[in-house]
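K.L.:
Model the following, please.
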Amino acid sequence: MNTNFSYLKFLFSLTCLLFLILFIEKVAAQVEVSLLYQNSFEKKLPSTSIPKQIKSLSELNQLTTNLLQNLHNEGYWSAKILPSKVDSLKKSNSKNKIELIIDLGKRAFWKTLSTKSLPSLIQKNVISDFERKDFLKQISKNNESVPVKTQDIEKLQQAILKYAENNGYPMARTNLDSAEIIETDKRIYFSANLTYQSGAFIQFDSLLIDGDAKIKKDFLMNYLHIQQGKIYQENSVKNAIRLLKTMPYLKVDGKPKVEFRYDRAYLRLPLKRVRSSQFDGVIGFLPKSQTANGTGGNSQNPSGSNLLLTGQVKLHLVNPFGAGKTIAFEWQRIRPESQTLFANYQHPNFLKTNLEIGGTFNFIKEDSTFSIVERRANIAYPSAKFGKIVFFTSLLTTTRTGIIRNADTANVPTADSRFFHYGISHSYTTLDDVYFPRKGFQITTEISTGNKTFTDSLSRSRISDTQTESNFSSPQLKFNTDLSLFFKVNKLSSIRLRGQVQFIESKNLFLNELLRVGGLQNLRGFDPNSFFVSRYGLLGAEWRFYFEERSYLMAFAEQAAVWAHTRRNEPYLDLPTSAGAGISFATKTGVFYFVYAMGNSKTQPISVINSKIHFGLISQF
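P.N.:
Next up is the predicted model:
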């Protein structure tokens, strides 16, 4: 009898729905929709939002389907649509009205939900949380006014399955068993047992690498935290995929898959090799006489040669041995008395741990005025969830080597100092591509502090007439953050927004201790390192149009605020602006770039003569 009655109710609801469909087909104009509930046994009616008008048959189908589904999920199991009232309006008005009448019927409430059959660990780590704050809390108090909501049951089951799949049981299942329905005059009461089947206990075995990536499997397993014999964790798989996207020498060329064989799990990775190592270099010679004429220095050459070696060399070896190591070397000598030298080494998975160690050496010689040497050691922990966290210590020494002859910096003396500092840096990225991103963001922040000491008598005399050691030693703080946001406009273009802030704080600051900005990395309309500042802020926007996968046109604008210092430590404000356009396109040997930019500041008026051109070919292998 109950089966026949349910069948008749189904036919009745279907007839009403067909009536509405036929009506909409005949009426081409928009139809105003209203909603009316009937036969509700609860004081509070369900809150449901519906569109005021519908324009097509598909919208009506979607509306009625969603409406009944939402009511069923809220515990109105017998809710159905009744025949609707249609008001035909005057011919002058092209609209018609339709009223959806919903017979709510009785609502289902929880009587009991037993979780006693679940394992003790799930009881402790999952069920206890739900009993403290979710619907189980009210059920455990024998409160019979908790409606049976589908989302509550699904949320509980998903929490159990998530716990299981992160503790070696990815095949676990949950079900409602021993269901019992008690119907009263106004309500339906529902009781059930929540059951659990764990499935096989799974452990990781190894990685299966497809593609041409040159990478050692042992290194990659340690870096991705996928060790043989480790308990299977679904979060470990997701974190491994996130970490892969941060590795510049690998590209995930497809969708990674987990394969289960008996009680073992294998992570299959389709990896493609990315040419990420770089080499760029040019070597030349200048007559030794130009050195003397240009700077007034001693032109004598101990080796007897009349030529001076100049040029620049950039060598970056990324993953040279298939174990993720990075070796970098850069040397530049454009002007006879100026040169820079940079060396860096990073070693991931040190001693098969999750830690990365490294060291950096940086040397800068500015004309015949001063030199800077920085030695830095770091230890890092890369994390898929929190990004890369680096702890470092550094010793920076500045040395005065001559008299300043640059008019822009003549009022700021140099000094001999030693700055020993330690700090922390953090980087996090969600970019879809390391080299040619179109969406996502990347942020890097670094802060360090330490004690700076002036080491020579001339520097000390400029600071204080009181010859006490406390006057020549003071704390110093450095901060730097760089944020880039990429927005994909369409398939061919994207927008990059950039914000950067740097500052250095100390009681006494000299020229060779200040920050240096300008050039291709920031403020492209100015010469490299043309600003000596203690504080610096930049906002920039760049539009990119991709005419190939790795080639694009660009147009950009940058606005900065810089604070430089005089000899008396008095800051002055400048607001340099930079704008321009360029192109970057990939070739068989590397990436060629050409950028034309113009800048305007207090020391550089905007003009074609002062415009800057940056170009080069970065050879990749």
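K.L.:
hey, let's count contacts and neighbours off CA atoms from now on
P.N.:
Will do.
K.L.:
Give me the helices and strands touching the top helix by length along the chain, please.
P.N.:
Ordering each helix of the chain by length in residues (DSSP state H) puts helix 2-26 first. Secondary-structure packing of helix 2-26 (3 or more Cα pairs under 8 Å, 6 or more residues apart in numbering; DSSP states H and E): helix 57-73, strand 80-87.
K.L.:
For residue 462, which of those is the nearest?
P.N.:
helix 57-73 (77.8 Å; Cα to Cα).
K.L.:
before we move on, the earlier item: let me have the helices and strands packed on helix 2-26 in CSV, adding mean neighbour count and distance to residue 574 as columns.
P.N.:
As requested, the helices and strands packed on helix 2-26 are exported to CSV (neighbours: other Cα atoms under 10 Å; distance: least, Cα to Cα, whole Å):
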stretch, mean neighbour count, distance to residue 574
helix 57-73, 15, 59
strand 80-87, 17, 71
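K.L.:
right, and those - which one's nearest residue 576?
P.N.:
Closest to residue 576 of those is helix 57-73 (Cα to Cα; 55.3 Å).
K.L.:
rewinding a little: save the helices and strands packed on helix 2-26 as TSV, and put in distance to residue 580 too.
P.N.:
Output for the helices and strands packed on helix 2-26, formatted as TSV (distance: least, Cα to Cα, whole Å):
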stretch	distance to residue 580
helix 57-73	49
strand 80-87	63
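K.L.:
Here is the second sequence; please produce its structure so I can put it next to the first one:
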Amino acid sequence: MSLATPVQALAQYELTVAGNKLPPVKYKTILADSGLVVKEINKLLFQLRSDGYLAVSADSVIFNQHKVRAFIVTGERFEWASLSRGNVDERVWNETGRSEKRWVNTRITPENYAGIFKSLLAWYENHGYPFAELKLINRKWEGNTLSGQMHVEKNELITIDSVIVRGNAKLSRVYLQNYINVKNGDVYNESVIRSISTRLKELPMVNETAPFVVSFEGGKAVVILSLANRKASQADGIIGLLPDDNKKGKIKLSGDLRLKLISAFGRGEQFEVNWKQPVANTQDLRARINYPFLFSTPFGVEGGLAIYKRDTSYIDVNLSGAVQYLLRGNSYLKLFVTNKKSSLLSTSSLRNATVLPPINDMVNTTYGLNLRREKTDYRLNPTTGYIVDVTAGAGRKKILKNSTLNQELYNNLKLNSESYQAELVADLFFPVGNRFVLNTGVNAAWLNSKNIFQNEQYRIGGLKTLRGFDEESIYATQYYIGKAEFRYILDRNSFLQIFYNQAYYASETISGNIYDKPLGFGAGITFETKLGIFSLNYAVGKQFNNPIQFRSAKIHFGIVNYF
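P.N.:
Model (predicted):
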């Protein structure tokens, strides 16, 4: 039989700091072990050096059991008497935030001393002088003050001779040099050169197979890139299996097919065509073409056509054009104009109408701005980063009188009015541990105009907006959809997910007002196969005061193929 001894409490050290002319300092007095005591003393010395006491040292450190006494010798606090720019150009001196008055009676610290050289050298490196040398001359110590002059040797001016590409990348030289912002004849810019690899990672159609090399000779710089072609164009399709509310026990289909060609001719151009059948007898066709770096400028142009036919009710034809200012990666600022014409198709049943129908002929012209910012670690399956897309527009709406209707129905209607709209789509990605990712986001839109008809509203519902609902089954003049999605990463292009969507929408039209807070939740899987990236989602929705019905769940599956 043995008796257990009580466990002794962990020893703690009590630190006391003293010194002649020691300024007020903050430090921890109680520390768990001797190693932390040494770290705390070193931290204190760094703090004092940063305050101008360049010669500070720990004269002695005495351990007496669990009490520690450190004696600090600070020495003099060093200051600048004066610092002049010497032969440094006045423009450079001012642009780097230097001022001779700033350095009079200012304490000298390792940080500000190094900062002078760092900022000045960076300026010269970014303006054609990557081999510039900088030093402090005519140094003079008087007691604890220092005076001196800056002196720069710029050496040879360097310009860009060319960019050489090694590998099978199918990119035109003009597009590539505009994209990385390194053009023949440009003055050498170190910050631009350093960003080349980051810029190349943002391109979907190439991989950098080896670090780039810069070769200097005779005042010229040659940038050598090693690039391999990467599959970026895509063809994808989504099929929705939805319970048919009108036929018990039956299933109805919805579809969404898209073809997107990226840089087929090596100039970064994009062509996209998208066909959808959100509900039976309804067709939605969209086409878009984009051409970047027009005439070797950061501007690009875009044109689009969208045709939407809602069974036999109406058809929308939307023409759009835009000028883009290209930012980093897939980010841009866009100035656009759209012209949307909506026309009724079947009007025979409206001949004897005594009130205006919920849909009507109209023309709407909108001018606006669109800003997109995108920064993620991997575009196909991000684990960190963000995507933000903001649109704002204003224009004029003209309601057209339909000859089939009784013209008196339009008497009290304002046919011409202003129209305003705003849209926001944002996604944030946060890593949670090694394999988990939290994706939160918001999708919102707002439309304001006089006498709004059903056929000018937003259409939401389905896999890309509000999961758990039929595709584009909800009409809204404004909506706000919040998203929370938790992913378990299986591999680079595969993950499991559970998700929840909470929405609010309003439909305020000439036919009346509808308000609701629908929600949707479910789970899904996305995984990579030889044919492409396959996705399967199961979602349940709830709206108004109806109970959740799992027999009305929606199943969406699709595949994306890159080529």
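K.L.:
Just the TM-score for the two chains, thanks.
P.N.:
Remark: TM-score between the superposed chains equals 0.87 [TM-score structural alignment, normalised by the length of the second structure]; 537 aligned residues with a Cα RMSD of 3.0 Å.
K.L.:
if we can go back for a sec, which outside residues touch the helix or strand just after the longest helix of the first structure?
P.N.:
Sequence order places strand 31-40 as the next helix or strand after helix 2-26 of the first structure, per DSSP states H and E. The contact list for strand 31-40 of the first structure, computed with Cα atoms under 8 Å, 6 or more residues apart in numbering, reads 45, 51-55, 95-106.
K.L.:
Show me what residue 159 of the first structure lines up with in the second structure.
P.N.:
Taking TM-score structural alignment, the alignment pairs residue 159 of the first structure with residue 119 from the second structure.
K.L.:
neighbours of its match, just the number please.
P.N.:
Residue 119 of the second structure is flanked by 17 other residues according to other Cα atoms under 10 Å.
K.L.:
That one and residue 92 of the second structure, how far apart?
P.N.:
10 Å (Cα to Cα, to the nearest Å).
K.L.:
hang on, the match of residue 159 of the first structure packs against residue 98?
P.N.:
No: if you go by Cα atoms under 8 Å, residue 119 of the second structure and residue 98 don't touch, sitting 9.4 Å apart.
K.L.:
Please work out which residues outside stretch 541-551 of the first structure touch it.
P.N.:
The contact list for stretch 541-551 of the first structure, computed with Cα under 8 Å, 6+ apart, reads 436, 492-498, 552-558, 583-586.
K.L.:
Give me the buried entries from the residues you listed.
P.N.:
493-498, 552-558, 583-586 (16 or more other Cα atoms under 10 Å).
K.L.:
So which of the residues you listed sit within helices?
P.N.:
Among these, none falls in helices (DSSP H).
K.L.:
which residues in the first structure form helices?
P.N.:
In the first structure, the segments counted as helices under DSSP H are 2-26, 57-73, 120-122, 128-133, 135-140, 150-165, 217-223, 234-244, 288-295, 457-463.
K.L.:
As CSV, these with distance to residue 114 of the first structure would be great.
P.N.:
Shown next, in CSV, are the helices of the first structure (distance: least, Cα to Cα, whole Å):
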stretch, distance to residue 114 of the first structure
helix 2-26, 28
helix 57-73, 20
helix 120-122, 14
helix 128-133, 12
helix 135-140, 9
helix 150-165, 12
helix 217-223, 42
helix 234-244, 28
helix 288-295, 88
helix 457-463, 78
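K.L.:
quick one: which of those is nearest residue 263 of the first structure?
P.N.:
Of all those, helix 150-165 comes closest under Cα to Cα, at 13.5 Å.
K.L.:
average distance between that closest one and the second structure?
P.N.:
Compared with the second structure after fitting, helix 150-165 of the first structure has a mean deviation of 1.7 Å; criterion: mean Cα distance after the TM-score superposition for the first structure.
K.L.:
quick check: angle from that helix to helix 234-244?
P.N.:
Interaxial angle, helix 150-165 of the first structure versus helix 234-244 (axes from the mean of the first three to the mean of the last three Cα atoms, to 10 degrees): 80 degrees.
K.L.:
what residues are up against the counterpart of residue 515 of the first structure in the second structure?
P.N.:
Aligned by TM-score structural alignment, residue 515 of the first structure pairs with residue 458 of the second structure. Neighbouring residues of residue 458 of the second structure by Cα under 8 Å, 6+ apart: 475-478.
K.L.:
how does it look with 7 Å?
P.N.:
Listed by Cα atoms under 7 Å, 6 or more residues apart in numbering, the contact partners of residue 458 of the second structure are 475-477.
K.L.:
Residue 147 of the second structure now?
P.N.:
Residue 147 of the second structure makes contacts with 80-83, 139-141, as judged by Cα under 7 Å, 6+ apart.
K.L.:
If we use 8 Å, what do you get?
P.N.:
Taking Cα under 8 Å, 6+ apart as the test, what residue 147 of the second structure contacts is 80-83, 138-141.
K.L.:
Any chance of these in TSV with neighbour count and distance to residue 267 of the second structure as columns?
P.N.:
Converted to TSV, the contacts of residue 147 of the second structure look like this (neighbours: other Cα atoms under 10 Å; distance: Cα to Cα, whole Å):
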residue	neighbour count	distance to residue 267 of the second structure
80	19	55
81	19	57
82	18	54
83	20	51
138	10	55
139	11	55
140	13	59
141	13	60
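K.L.:
Just the ones of the residues you listed in strands?
P.N.:
Counting by DSSP state E, the contacts of residue 147 of the second structure place 80-83, 138-141 in strands.
K.L.:
can I get those in JSON lines with distance to residue 52 of the second structure?
P.N.:
Formatted as JSON lines, those follow (distance: Cα to Cα, whole Å):
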{"residue": "80", "distance to residue 52 of the second structure": "10"}
{"residue": "81", "distance to residue 52 of the second structure": "13"}
{"residue": "82", "distance to residue 52 of the second structure": "15"}
{"residue": "83", "distance to residue 52 of the second structure": "16"}
{"residue": "138", "distance to residue 52 of the second structure": "21"}
{"residue": "139", "distance to residue 52 of the second structure": "18"}
{"residue": "140", "distance to residue 52 of the second structure": "17"}
{"residue": "141", "distance to residue 52 of the second structure": "15"}
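K.L.:
If we ignore the residues flanking it in sequence, what's nearest the residue most central in space within the second structure?
P.N.:
Centroid check for the second structure by Cα atoms, centre = their mean gives residue 374 as the closest residue, at 2.5 Å. Of all residues not flanking residue 374 of the second structure in the chain, residue 387 sits nearest, at 4.4 Å (Cα to Cα, 6 or more residues apart in numbering).
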